[in-house]
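**Q** Sharing a sequence plus its predicted fold:
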Amino acid sequence: MNDLLYHYIDPAFNHLEVNSYKLLLWVGDKKFSLAVMHHNKLMVWRKPAPLAELTQAGEVQEVLNFKYHEVITGISSSYFTLVAQSVFNESQVKDIARYLDVAPTDTVYAQPLDAFNQVIFKAPETLIQAIKSFDVTQAVFGPSGWIQAVEANQPSADELYLNVNDDRIEIAHFDKGRLNLFNTFEFTHQDELAYYAVFVCQQLKLDLRTLTVKLSGDIAAGDERYQHLLQDIFGAVSLNTLAVATLPEHLPQHQLLALTALSLCASLADV
């Protein structure tokens, strides 16, 4: 395995034992990332890379083609809607999906987001083609694991959770331990990220001065531009150090949270 392609490879990784490993694959419109887990321990972490590499011959294909014990593929989509579990009816999926501007070549999914909500989302043909070597019918909504991980940590209503994925920001707020709001926004500059965070809080009538912002996702070590901007607006800002896997201390937990949390989504596609 080429070390230059990966942020981390555990010294104990053994390709002859991959039948006991789990592959976690996150895919977005432009990029993908992956992790290989042994039980709850991180064995491999792949650098974010262009989506096209998933279909190109090379080292990545070798790793993807191992016969893993389990593969969980998370799809990051900005075309989705949430429906409360208490009122969800599977017969409504086609009607609801029309609001997502579904094209004939798109794939539509309907599955639990967490214990209280269903999510209906679509994936374009280009993304489906990139992961076609896996069972695409078993793909899950990419942010589901991140949301479940935060919920399980009993989040406060005085906290706002932001997860950065390339040029997209995912924002979640929880009240009484349950998801109160989840949405995604495209952004090109940190000022836009701050704008959307404030916009969400205004919609929920939250007091910015009492809120703590928890940041995770694609934020490089030492990159504090988001913190510097947001700390002038909110009560406090910090990186989200919540861990759902056993990681080496030197790895940035906030970057791995959403990816490793896909392990919490194992049964979503089967429900």
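**A** In hand now; what should we look at? Numbering: from 1, shown residues only.

**Q** use CA for all of it now, contacts and neighbours both
**A** OK.

**Q** What are the boundaries of the helices in the stretch 151-271 of the chain?
**A** Using DSSP state H, counting those that start in this stretch, the helices found in the stretch 151-271 of the chain span residues 190-203, 225-230, 253-260.

**Q** Let's have the ones you listed in CSV, adding distance to Ala115 and mean neighbour count.
**A** Output for the helices of the stretch 151-271 of the chain, formatted as CSV (distance: least, CA to CA, whole Å; neighbours: other CA atoms under 10 Å):
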stretch, distance to Ala115, mean neighbour count
helix 190-203, 23, 16
helix 225-230, 31, 16
helix 253-260, 18, 25
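
**Q** out of the ones you listed, which comes closest to Gln138?
**A** Between Gln138 and the helices of the stretch 151-271 of the chain, the shortest gap by CA to CA is with helix 253-260, which sits at 16.6 Å.

**Q** Between the two ends of stretch 86-103, how far is it?
**A** Terminal residues of stretch 86-103 lie 29 Å apart, using CA to CA, to the nearest Å.

**Q** which other residues reach that stretch?
**A** Contact with stretch 86-103 is made by 79-81, 108, 110, 116, 118, 120-122, as judged by CA atoms under 8 Å, 6 or more residues apart in numbering.

**Q** Got another one to weigh against that:
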Amino acid sequence: MSNNSILLINPNFEPTNSTNLSLLVKIGADTFSYAIVDIEHKLVHAVYDEQECDSGYEKLKERLKTDTYLKLDYKNVKVASHTKNIIFVPQELFNESDVALYTKFFADADSQNVYVQPSLQQNIHTIFSLPQSIEKVIDENWANSTKLQQNAGLVELATKIDTDSIIIDFTVGSFQLSYIRDEKIAFTQSYQFEDVDELTYYILLITTQLSIDTKKTDIKTCGIIHEGDPKWDLLSQYFNKVDLLAVSSDLDTNILDDMPAHYYTSLLSLLQCG
């Protein structure tokens, strides 16, 4: 494994029992991670996470060649992937009979399938497609997998928030942001940044262009961030309330006890996605 990766394993994990387990895979622009979960017994068996990848897509291909855990036969597999082809449509504006209309806003034409992913509350539909090359890799390895967009889990968490808030999921060199206003996702986007100065630029740009009232908007953040680090201090400088966002569930996550609970919020929240 690389110096930027970590693999946490339950010592009682039996790979031969994989047909009773679920695999969650998350492919970011510059990250790759997965979790192996026993839903019936509410137990997380394994978590793998790698930061600062040149490409999350290429890292998936590399890990499939060397990581035996990814090649096991699972009961079900969910793959949440980074994509430039994505749009969020509120329920009241969604037209099921004309999904092709929304693909006009996609950045890339290199895709064959268009996916419509309604939130559990049915108040927002995520419409997305994946690059043909990465979809082929997913289908060859997990033919019956459920395909999701990268931040599907955070979207589900966002739909449960009843105050104006911004959810920010940090990796080492990027962040995914969703702005909730009037209990709806008003804006979502991903950014890569080199340092706190560049992060400051993006935060100020977003708040200015969207006319966000920083005094009345909460920040809920997860991923690679700590209380008191430069990213935390930056957010605290501009917003009145900054909290860490961890998944609230009855999962046994003992293997993560030595890690901050909010590190894997976006990965484990994929469990609630259909």
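**A** Looks like it came in fine. Note that the coordinates shown come from a computational prediction; the quantities given were computed from them, not determined experimentally.

**Q** Spit out the contact partners of the residue positioned nearest the centre of the second structure.
**A** Centroid-nearest residue in the second structure, with CA atoms, centre = their mean: Asn151, separated by 3.3 Å. Neighbour list for Asn151 of the second structure: 80, 176, 266 [criterion: CA under 8 Å, 6+ apart].

**Q** try it again with 10 Å
**A** The contact partners of Asn151 of the second structure, by CA atoms under 10 Å, 6 or more residues apart in numbering, come to 26-28, 80-82, 157, 169, 176-178, 188-190, 266-267, 269-270.

**Q** quick one: what's aligned to it in the first structure?
**A** Under the alignment by TM-score structural alignment, Asn151 of the second structure pairs with Pro143 in the first structure.

**Q** any idea how far Phe174 of the first structure is from that match?
**A** Using CA to CA, one gets 15 Å for the distance from Pro143 of the first structure to Phe174 of the first structure.

**Q** Which parts of the first structure are strands?
**A** Listed in chain order, the strands of the first structure (DSSP state E) span residues 6-9, 22-27, 31-38, 41-50, 70-75, 80-84, 107-112, 117-123, 140-141, 159-165, 168-175, 178-186, 212-217, 236-239.

**Q** Just put these in TSV and tack on mean neighbour count and distance to Gln92 of the first structure.
**A** Formatted as TSV, the strands of the first structure follow (neighbours: other CA atoms under 10 Å; distance: least, CA to CA, whole Å):
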stretch	mean neighbour count	distance to Gln92 of the first structure
strand 6-9	16	43
strand 22-27	24	27
strand 31-38	22	31
strand 41-50	19	35
strand 70-75	23	22
strand 80-84	18	10
strand 107-112	20	10
strand 117-123	22	10
strand 140-141	28	19
strand 159-165	22	30
strand 168-175	21	25
strand 178-186	17	21
strand 212-217	22	33
strand 236-239	18	39
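
**Q** Any chance of a markdown table for the ones you listed, columns distance to Tyr196 of the first structure?
**A** Below are those laid out as a markdown table (distance: least, CA to CA, whole Å):
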| stretch | distance to Tyr196 of the first structure |
| --- | --- |
| strand 6-9 | 30 |
| strand 22-27 | 23 |
| strand 31-38 | 23 |
| strand 41-50 | 24 |
| strand 70-75 | 22 |
| strand 80-84 | 18 |
| strand 107-112 | 26 |
| strand 117-123 | 21 |
| strand 140-141 | 22 |
| strand 159-165 | 10 |
| strand 168-175 | 9 |
| strand 178-186 | 7 |
| strand 212-217 | 13 |
| strand 236-239 | 16 |
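
**Q** So for Lys132 of the first structure, which of the ones you listed sits nearest?
**A** Closest among the strands of the first structure, using CA to CA: strand 70-75, at 10.9 Å.

**Q** same for that closest one, what does it pack against?
**A** strand 22-27, strand 31-38, strand 117-123, strand 140-141, helix 144-152, helix 253-260 (3 or more CA pairs under 10 Å, 6 or more residues apart in numbering; DSSP states H and E).

**Q** That strand corresponds to what range in the second structure?
**A** Counting by TM-score structural alignment, strand 70-75 of the first structure lines up with residues 76-81 of the second structure.
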